[in-house]
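**Student:** I would like the atomic coordinates for the input below:
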Amino acid sequence: MELQQVFKIGIGGPVGSGKTALIEALVPVLVERGHSPGVITNDIYTQEDAEHVRRTLAGTLDGERVTGVETGSCPHTAVRDDPTMNLAAAAEMLDRFPDIDVLLFESGGDNLTLTFSPVLADVFVFVLDTAEGEKMPRKRGPGTTDSDLLVINKIDIAPYVRTDLTIMERDARRVRGEGRVILTDCLAGTGIADVADFVLAQRETVCSPVG
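**Tutor:** From the prediction side, this is the model:
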């Protein structure tokens, strides 16, 4: 399988927003729908996220289909400015598992300016969470305003962190115009089917038919 034939999803967002949790919730849905995913995580110095994904998805996804890239620098460099390391990791994974038809790239946690190189991601999903505060969408930034999909995660804890979810969602939709916003609780699975519906719909328009 050539990389250009594989549908590539970039998932970014601030530290702790729930990027890893979103991947761990999304992969079983992709598998259930007949897809063969692979996961590439980015951390500055460790393999922690990759190891967490392997443990959580044990029994659903072969652990060798999850790999971690240690960027050694700002996550922007590895997923936006110079994605060489991620492209090499993807090529190696596809050599080993040519049946993979969806690759999920998780950026290292960073700020609102993070985006993905179009070489690396066909669809860019940006994750905010309610614990960061309802003001976050109003801060804008290309991750919030220009991503293909904005996910507002951890909706279950909004009342406990003094976040008015109605205001946060309203402001997110306001700054994004027609851009899609989906509310999720990744641990409970709320909204995950909607995320899967969205990204797979994008696959039909941006990716060459497989097979």
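
**Student:** contacts and neighbour counts: CA atoms only from here.
**Tutor:** Noted.

**Student:** residue boundaries of the helices in this structure?
**Tutor:** 19-32, 48-56, 75-76, 84-96, 142-146, 165-176, 192-206 (DSSP state H).

**Student:** of the ones you listed, flag the one that's most buried.
**Tutor:** helix 75-76 (a mean of 24; mean count of other CA atoms under 10 Å).

**Student:** now the helices of the chain in a markdown table, with distance to residue 123?
**Tutor:** Below are these laid out as a markdown table (distance: least, CA to CA, whole Å):
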| stretch | distance to residue 123 |
| --- | --- |
| helix 19-32 | 14 |
| helix 48-56 | 21 |
| helix 75-76 | 16 |
| helix 84-96 | 16 |
| helix 142-146 | 11 |
| helix 165-176 | 16 |
| helix 192-206 | 7 |
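
**Student:** out of those helices, the one nearest residue 117 is which?
**Tutor:** Among the helices of the chain, helix 75-76 comes nearest to residue 117, with 9.4 Å by CA to CA.

**Student:** now the closest one, how far from the centre of its chain.
**Tutor:** 14 Å (CA atoms, centre = their mean, to the nearest Å).

**Student:** for it, which outside residues touch it?
**Tutor:** Helix 75-76 is contacted from outside by 42-44, 107-110, 114-116, using CA atoms under 8 Å, 6 or more residues apart in numbering.

**Student:** just these: which are in strands?
**Tutor:** Mapping these onto strands (DSSP state E) picks out 42-43.

**Student:** gap between the two ends of stretch 131-142?
**Tutor:** End-to-end distance for stretch 131-142, by CA to CA, to the nearest Å: 20 Å.

**Student:** I meant stretch 79-90, not that one.
**Tutor:** End-to-end span of stretch 79-90 (CA to CA): 12 Å.

**Student:** how much space between the residue sitting nearest the centre point of the chain and residue 165?
**Tutor:** Centroid-nearest residue in the chain, with CA atoms, centre = their mean: residue 11, separated by 2.1 Å. Look at residue 11 and residue 165: by CA to CA, they are 22 Å apart.

**Student:** so how far is residue 19 from residue 52?
**Tutor:** For residue 52 relative to residue 19 (CA to CA), the value is 12 Å.

**Student:** please give me the structure for this one as well, since I'd like to look at both together:
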Amino acid sequence: MDARPSSGAVPLSRVGAARIGIGGPVGSGKTALLERLIPAFAKRAVSIAIVTNDLVTAEDAERIRRSGLIDPARVAAVEAGACPHTVIREDPTLNIAAADDLEALFPDVELILIESGGDNLASTFSLDLVDWWMFVIDVAGGDDIPRKNGPGVLKCDLLVVNKTDLAPYVGVDLDQMASQARAARADRPMVLTNCRKGEGIDAIADRIMAEVLFR
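**Tutor:** The predicted structure is shown next:
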């Protein structure tokens, strides 16, 4: 598969499963998004596996393994042991090895979703690790996030603005936040989601299908 370039980077040429990064601040809803994407890809007959990242635990991996949504053996855990973006950007060796192991165990896998440990707005993914990546922010984190021009918001292939249902309760003008995010990204793709209700999930899955699996 020839991966689409992100942020002007030179694309990979990868044989095997496509690798999708999911980054974003702590509590933005990355794991909840994963839990919604699993059945979304099952509905589309796409075989997937998952790699989660935490600092010194496998908590997110265990949550997904217990969910009943996926064969637990298809979920690998990486313990970063340091700043989370280190193992998705500076030295992604641990994540590459985990994804390689999953492909060896499950040759039918078409898509590997790699969830970063919660980090700040500066986290980005190395294209040695992923072919395409999304960045998750949430309205409860503040409507000023798009205006801060963090690399995660600006450089990702898809910006996900999650927890839209909370906007009225945290004093956020959702339309204004979305408009500012589009302006910051020069109208590059963005999806509004409410992972609790599954809103916006099909739009993300369809975009991955179109831009990564069947481009």
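
**Student:** tm score of chain vs chain?
**Tutor:** Once superposed, the chains reach a TM-score of 0.93 (TM-score structural alignment, normalised by the length of structure 1), with 203 aligned residues with a CA RMSD of 1.4 Å.

**Student:** of the contacts of helix 75-76 of structure 1, which is the nearest to residue 32 of structure 1?
**Tutor:** Distances from residue 32 of structure 1 to those, taken by CA to CA, are shortest for residue 107, at 24.6 Å.

**Student:** what about structure 2, which residue is the most distant from its middle?
**Tutor:** Farthest-from-centroid check, structure 2 (CA atoms, centre = their mean): residue 171, 26.3 Å.

**Student:** residues contacting the residue in structure 1 that it lines up against?
**Tutor:** Counting by TM-score structural alignment, residue 171 of structure 2 lines up with residue 162 in structure 1. When contacts are counted by CA under 8 Å, 6+ apart, residue 162 of structure 1 touches residue 133.

**Student:** kindly report the same for residue 43 of structure 1.
**Tutor:** Under the criterion of CA under 8 Å, 6+ apart, the neighbours of residue 43 of structure 1 are 49, 68-72, 75, 107-109.

**Student:** and residue 86 of structure 1, what pairs with it in structure 2?
**Tutor:** Residue 86 of structure 1 maps onto residue 95 in structure 2, by TM-score structural alignment.

**Student:** I'd say that match and residue 88 touch.
**Tutor:** Yes - between residue 95 of structure 2 and residue 88 there is a contact at 7.1 Å, judged by CA atoms under 8 Å.

**Student:** separation between the aligned partner of residue 107 of structure 1 in structure 2 and residue 95 of structure 2?
**Tutor:** Under the alignment by TM-score structural alignment, residue 107 of structure 1 pairs with residue 116 in structure 2. Separation of residue 116 of structure 2 from residue 95 of structure 2 (CA to CA) stands at 10 Å.

**Student:** find residues that contact each of the two.
**Tutor:** residue 88.

**Student:** quick one: residue 91 of structure 1 and residue 4 touch, right?
**Tutor:** No - counting by CA under 8 Å, residue 91 of structure 1 sits too far from residue 4 to count as a contact (10.6 Å).

**Student:** circling back to that earlier point, who wins for most neighbours among the contacts of residue 43 of structure 1?
**Tutor:** Within these, neighbour counts (other CA atoms under 10 Å) peak at residue 107, which reaches 30 neighbours.

**Student:** need the contact list for that one.
**Tutor:** Taking CA under 8 Å, 6+ apart as the contact definition, residue 107 of structure 1 lies against 10-13, 41-43, 75, 79.

**Student:** buried residues in stretch 141-157 of structure 2?
**Tutor:** For stretch 141-157 of structure 2, the neighbour count (16 or more other CA atoms under 10 Å) marks 141, 143, 145-146, 149-150, 152-157 as buried.

**Student:** what do we get in structure 1 for residue 70 of structure 2?
**Tutor:** In structure 1, residue 70 of structure 2 lands on residue 61 (TM-score structural alignment).

**Student:** its match and residue 77 of structure 1, how far apart?
**Tutor:** Counting by CA to CA - residue 61 of structure 1 and residue 77 of structure 1 are separated by 28 Å.

**Student:** so which of those two has more stuff around it?
**Tutor:** Taking other CA under 10 Å, residue 61 of structure 1 and residue 77 do not tie; residue 61 has more neighbours (20 against 17).

**Student:** since we're on residue 129 of structure 1, how many residues are nearby?
**Tutor:** For residue 129 of structure 1, the neighbour count with other CA under 10 Å is 27.

**Student:** grab the nearest non-local neighbour of it.
**Tutor:** In this structure, residue 129 of structure 1 finds its nearest non-sequential neighbour in residue 153, 4.4 Å apart by CA to CA, 6 or more residues apart in numbering.

**Student:** just tell me what that neighbour corresponds to in structure 2.
**Tutor:** Checking with TM-score structural alignment, residue 153 of structure 1 has residue 162 as its match.

**Student:** might one say that that match is in contact with residue 196?
**Tutor:** No - using CA under 8 Å, residue 162 of structure 2 makes no contact with residue 196, being 9.6 Å away.

**Student:** could I get the contacting residues of the closest residue to residue 206 of structure 1 other than its chain neighbours?
**Tutor:** Once flanking residues are discounted, residue 206 of structure 1 sits nearest to residue 122: 6.6 Å by CA to CA, 6+ apart. Applying CA under 8 Å, 6+ apart, we find residue 122 of structure 1 in contact with 7-10, 206-207.

**Student:** what is the neighbour count of residue 68 of structure 2?
**Tutor:** By other CA under 10 Å, neighbour count at residue 68 of structure 2 equals 10.

**Student:** residue 124 of structure 1 now?
**Tutor:** If you count neighbours by other CA under 10 Å, residue 124 of structure 1 ends up with 24.

**Student:** how about it, what's its match in structure 2?
**Tutor:** So residue 124 of structure 1 corresponds to residue 133, using TM-score structural alignment.
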